[in-house]
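Student: okay, predicted coordinates and the sequence, questions at the end:
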Amino acid sequence: MQILRLGATGAARAVRDSMVWLTPYLMILSTLLLLVQVSSVLGLPAAVTRYFEAAASALRIALPLVVWGATGAMRALQWQLSRTAVAFVCVACGVMCELLLDAAGVAAKAFSIPLALLLPLQLVPLLKWLSTWRWTRLSDPDTAAGENVGESINLIVPSLLGVAATVGGVAMLLALLGAVRLDLPAAPDWLQARAAALDMPLLSGLVYAVGNSLLWLLGVHGYYTLLPLLEQIPAATAGVDSVVNQSFMGLFVFMGGSGATLSLVIALVFFTRVRRHRILALASVAPALINVNELLLFGLPLIFNRWLAPPFVLVPVANLLLAYAATRLGLVPVLTADLPFNSPLFVNAMLASGGQAAALLMQVGGLLLGAAVYAPFLRRWERAMQPTDTDDAQALGTLFSERLEDTALRLADPIGRYSDMHIDRLVLMRRLALFEGQQFAVHFQPQVEPVSGVLVGCEALMRMQDAHGGTVLPGEFLGALEKASRMVEVDVWVLSRVAEQVVQWRAQMPVGFRVAVNISPCTLSEPRALERIVAIASRLRQRLVLEITEHTFLGDEAGVAAAFQRIRATGASIHIDDFGTGYSSLSYLHRFPVDGVKIDKSFTDTLGSELGCQVFRGVCSLAETLRLEVVVEGVEQAWQLRQLPLQERLTVQGWLYSKALPPPEFSALLSEGRRFLVRPQDVAVHHLNPAQTVQVEL
């Protein structure tokens, strides 16, 4: 749960987007590395090769500083600070931290990238907090020199303080780590004997392959961090017969770079549905042939990508084991030429194996195996990333007042959205767990003929008892049940309880008395549920009214019409619930066999205005012309009742008469045969015995 929340945070978003911004820079770096190889193969002047090598080396050395600036700029957008000014501040802080890492040694340099990714996430909020203090401001924000000048000047003091705190923290951390010394005891003799019996180069290769991938997934440069372990793997020479050597790792394990990402390139080219990913893959082909994969590490990105993390670790391990087995079986020769990791793929196979095609075929097999492993994870990731137009439109409506660039960045964050979906699912499951063991019940709200005050029906409404015996309204739990796709079971359960109750009330109910039950759209489209509904309707016949929302009509029209015909054939009636709130309510009246409409409360609330009264009476007049029954819900005040048109087949429901009552209380209401009278000057409801004369002036 916490990991998912972390993936949806602004900090995680800043890291992801800053890596995307690095793509052009990394493309230049990859091109230079490729030119180094090309110039060497083509025999160009040594000065040209040295220039490309120096340029590529300079860009690689500068990469942590570029990450500092990109992450800081993205974070500045989130905290509404000057993006350019903050980017330069972060670069300055990065330079100072890099000097500290250089002084700490080669092992500390491995953490250049992680610090460049993580420290700006804290530095920029610190700058924002410091800038809120009045004593740190050197200029009026509304200075005549312009907003940008004012923002930059006011960042001077916060920047000095923030950079000092950050660099000081790094220095203290390095000093602490330098003071720690681990005095590990020597391994026991039996363990040393077991280790001697193992193929140590193979074990070292496995540990290096897994560790290198895991470190890069966190943004840590695995090559520098695990350099002592790499040195335990022997170099490929004619006098050493070890299967796993450094050339073996470069030729058969890390094809394309850390994570054997040339296989990922193949999977992207043939299986991706995202155009940007295919373009990135094609651009990565040439660098991947010399085991350079920064373009994928930062461009996709692969760092902090939990969807592609499993194959990123598994593919190099699978390549190592496959090539090791093939070499042991004699299918592939032992490599005897020591070649650097960035030697061109396929060419290095021929050089290291003495020109044998088996090594070349081994590389092809490893690439195809890796692509097969990457493909399903890639498809799953892309499905999770797929945005929706509705979500984008809602985000735009919410963020319209913010800066245009900030709004554009926030419109579609598919990884964050996918994390939010998982969080929502976990929250939903927890809510459903709270419902387990709770008591559900059906209450009944009276429906009254307004002129005579006669009780002519009721609506069945679901309720839940909380742990303290209180009543929980459906708005608190029906939404969760609907998201969990449990509404079919709920509808059938409510209808079954209504059927049992009607049987108990049969002797008490007056002639024409009916019970209305809401049915969800999904229930009518479920064959087994429909059969159950028809069976219950056949028992209740004219006593039953099924209320269907307009969403029901948006599916299979022929199937809906057939379901209506079957239900009405039992004698039950069908009403359109919340009538008038949909965009095509009127078209349903002649396209589907319905018996009545329930006018939504939103119309009842407008009866206080002349225009609202005209619209309301127009709807009632249309229903009267079509000989449809009308149920008016949400009548809570006497003045609303007085505004209703006097016409036949009109029924009123609302708190003006009564709230929904539990079965015992409603049963008492039926047995007493009460009628409801509302006098124009009163708001209260008066219960009259049938023998009394009723006079209502509306």
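Tutor: Structure's in. What do you need?

Student: contacts, neighbours, all on C-alpha from now
Tutor: Fine.

Student: can you give me the helices in the stretch 401-550 of the chain?
Tutor: 404-411, 414-435, 478-483, 487-505, 521-524, 527-540 (DSSP state H, counting those that start in this stretch).

Student: most tightly packed of these?
Tutor: helix 521-524 (a mean of 19; mean count of other CA atoms under 10 Å).

Student: take this one as well and set it beside the first:
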Amino acid sequence: MWKMASIKSYYNNYIKDISIVFLLLLPLTICNAITIFVGHSLNIAGLTQAASTFFYFSDLLIGIYPITLCIITSYYISTKHGVNAMVVVPYSLLMYIAISVPNDLVAPNTGLPNNPLIALLTAIISAMCCVSFRLFPLDPSRLDFVKTLYKQVAHFFAFLLITLVLAKLMESFLAFSTGASKFITLNPLTILGGLAYQFILGLLGAVGINGHNFLFRAKQQLFENTQLNIAAWQVGDAPLNVLGQGFYDAFLSMGGSGNTISLLLCILLFSKDRRHITLAISAIPLVIFNINELLLFGLPIIFNPILIVPFVCVPLVSFVVVYSAISLGLVNHVGTIVDWMTPPLLSGYIATQNSIGGVVLQFVVITLGVMIYRPFYLNYVGRSRQNNMTMSRQSELESSTLKTFLGDINQMMGSYVSKHDISRRVNHMLNNGEFVMHYQPQVNVTNSAQLSFEALVRYKDKTGKLTPPIFINDFYQLGAIKQLDQMVIDLVLNDMQNMPLDNGCKVSVNISAESIADPVIIHLIMERLRFYNIDPENLEVEITEEAIITEDKQISKNIDALQALGITVAIDDFGSGYASFPHLLKFNFNKVKLDRSLLLNTQNEREKNLYQLLAKISEVTGCVLVAEGIETEQEKQFVEQCGIDICQGFYFAKPMPLDEAQVWANNKIRT
């Protein structure tokens, strides 16, 4: 059940993401539609020279479309996952070109890679490679700069190997498909051969493969036979065949492969999803000229198990209807090969020797297509085929998707613009200042010789101005909190080399829930301890209570592994959220830090009793307790009465830089 929900979640994310990507490409596709429309208009007006100029620009727009798709997809995914897009985009282009050029997947007129499916896949693979193996920004001031540099080089080398493997796999696939196509003997001039030909075209198109390229030999033979038959008919030597190139182009590809003009009309007539309606309206200029990429990828149709069925079946039904109508003499035979970009209805008129019957037949086929697409489409958007949606169901649907397509994009892109701003802030911090650690003592009121500090990260700009840790949320937003954790671990361990560790001084460092749930964190801490020559017993790891309510087995394993090394593990800010005694008992913590919020109203009997109850945690769990946020003598006395010996707060000392912490520690040692 969980797996099905997970698959559904991934699929829904795929649907949303692919729709957004293709909306971002909408200006390019609309510009292409406009240039085609103007070109055809100029042709009709007899201005062929001017028309050829617009068709040239259309070819350019079509030529850059796949490579633009690659760039935008990689940028979108990297931004969504908080990875620097300036790294991901070059990786994606490298992989796309490296796979396309050696395998001759390029446009002959421009030399640019021309396969949208390969563009989409390489962008996704490249982005995921960069998301899965995040690296720190190179910082020459870090002690491990050379090691980090070599890691990045190794990362890029591994990426090149993946690219080479994919290029070879593509070469093998193309060789296999070429070999397989030679064994596929189809004759589109027969009924069974024609149905098989159309079925394979639709099936390949539904997974983003250009079926005309795969069946090139059959298509080429069909075109040549059609030309010969039309030439013989024109001189009276032979009757017109029912089946021919014009038959397929005029009646089975209206609005593009899959007769997607029917799907477009189905959306406009029956959809209650404003996002899809807006998409359909946007696709009209393209569908008029039988270009269906916006619907193909925007809904999407490709890899969509529901919409693939009518996408493949509608042309097959159309084949039977059109063949029957022409064979019975209800409509003229197709007497010419119509340009595939000729708009529907007009193409039917021209194809059937300027006959209105061809227009009527196309209208019938389009209507049948709408009827076939309708139940599948309504099922796809979550509507019942038998009953109209009630208003409550309608509201439920709108809450599960965004209310409008443009609203969806505005919200999503607004989020990513915000992330872009956050990324810019973080990059500015990394390049124009430094992260430093301040240390706040944890005081044992019964044993002043016991030394311990909590390390708290701060940011210092070029002027020396300190910024409190409000920037931590930026790292969360970017999905880079693990990188900040690793940076903090380095800074703390480096500082600990100058602390009186021989006197039993402990330093605690905060680790996010994401890091403590990562198996890699154990190896990283062990490696950094060895690098800085720090005894594990001098280190304490604090995790927030968020981690203990996630039910993650890996967290428990990591806590046990840290303790096995001799590292103390503490739960920080306990009582500030939803963690409770049962949650606490799941993990074997050494220390529990009670959040200051629990102290705020202890003048009231109820709050006082609650704090006293929480102070009993040590008796149940065996954990050492620390009272956080002690700011007054009254609060100090109260926590002492509760039996808590270790306190932390402004009453004792504020967080201080390393040099002041050293002085504070030395004074304690002397006293």
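Tutor: Cool, the structure landed. Here the structure is a predicted model, which means the values were calculated and not measured.

Student: TM-score for this pair?
Tutor: In this superposition the chains share a TM-score of 0.50, using TM-score structural alignment, normalised by the length of the second structure; 391 aligned residues with a CA RMSD of 4.6 Å.

Student: still on that earlier bit, make a markdown table out of the helices of the stretch 401-550 of the first structure and add distance to residue 12 of the first structure.
Tutor: Putting these into a markdown table (distance: least, CA to CA, whole Å) gives the following:
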| stretch | distance to residue 12 of the first structure |
| --- | --- |
| helix 404-411 | 13 |
| helix 414-435 | 8 |
| helix 478-483 | 28 |
| helix 487-505 | 37 |
| helix 521-524 | 38 |
| helix 527-540 | 45 |
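
Student: closest one to residue 75 of the first structure among those helices?
Tutor: Nearest of the helices of the stretch 401-550 of the first structure to residue 75 of the first structure, taken as CA to CA: helix 404-411 at 10.6 Å.

Student: and the gap between the equivalent of residue 116 of the second structure over in the first structure and residue 64 of the first structure?
Tutor: Correspondence of residue 116 of the second structure to the first structure, assessed by TM-score structural alignment: residue 113. As judged by CA to CA, to the nearest Å, residue 113 of the first structure and residue 64 of the first structure stand 5 Å apart.

Student: could you do residue 165 of the first structure as well?
Tutor: Relative to residue 64 of the first structure, residue 165 of the first structure is positioned 19 Å away (CA to CA).

Student: wait, doesn't residue 651 of the first structure sit right on residue 630?
Tutor: Yes: applying CA atoms under 8 Å, one finds residue 651 of the first structure in contact with residue 630, separated by 6.2 Å.

Student: more crowded one of the two?
Tutor: Set side by side, residue 651 of the first structure and residue 630 show more neighbours around residue 630, with 25 against 22, by other CA atoms under 10 Å.

Student: surely that one is within a helix?
Tutor: No: secondary structure of residue 630 of the first structure (DSSP: H, G, I helix; E, B strand; the rest coil): strand, not part of a helix.

Student: how many neighbouring residues does the closest residue in space to it that isn't next to it in sequence have?
Tutor: What sits nearest to residue 630 of the first structure in space, not counting adjacent residues and going by CA to CA, 6 or more residues apart in numbering, is residue 650, at 4.8 Å. Other residues near residue 650 of the first structure number 23, with proximity taken as other CA under 10 Å.

Student: how about residue 650 of the first structure, what's its match in the second structure?
Tutor: Checking with TM-score structural alignment, residue 650 of the first structure has no match.

Student: over to residue 444 of the first structure?
Tutor: In the second structure, no residue is paired with residue 444 of the first structure according to TM-score structural alignment.

Student: so who does the residue nearest the centre of the second structure touch?
Tutor: Taking CA atoms, centre = their mean, the centroid of the second structure lies closest to residue 77, which sits 4.3 Å from it. By CA atoms under 8 Å, 6 or more residues apart in numbering, the residues touching residue 77 of the second structure are 124, 127.

Student: which position in the first structure pairs with it?
Tutor: That one, residue 77 of the second structure, aligns with residue 75 by TM-score structural alignment.

Student: before we move on, back to that, do I have it right that the residue nearest to residue 630 of the first structure meets residue 631?
Tutor: Yes: if you go by CA under 8 Å, residue 650 of the first structure and residue 631 touch, sitting 5.9 Å apart.

Student: you'd agree the match of residue 77 of the second structure is in a helix?
Tutor: Yes: under three-state DSSP, residue 75 of the first structure falls within a helix.

Student: distance of it from residue 247 of the first structure?
Tutor: Distance of residue 75 of the first structure to residue 247 of the first structure, computed by CA to CA: 42 Å.

Student: secondary structure class for residue 382 of the second structure?
Tutor: Following three-state DSSP, we place residue 382 of the second structure in the coil state.

Student: excluding its backbone neighbours, what's nearest it?
Tutor: Leaving aside its chain neighbours, residue 382 of the second structure sits nearest to residue 397 (7.7 Å; criterion: CA to CA, 6+ apart).

Student: surely that neighbour forms part of a strand?
Tutor: No: Residue 397 of the second structure: not assigned to a strand; according to three-state DSSP it is helix.

Student: map residue 314 of the second structure onto the first structure.
Tutor: Superposed on the first structure with TM-score structural alignment, residue 314 of the second structure falls opposite residue 315.
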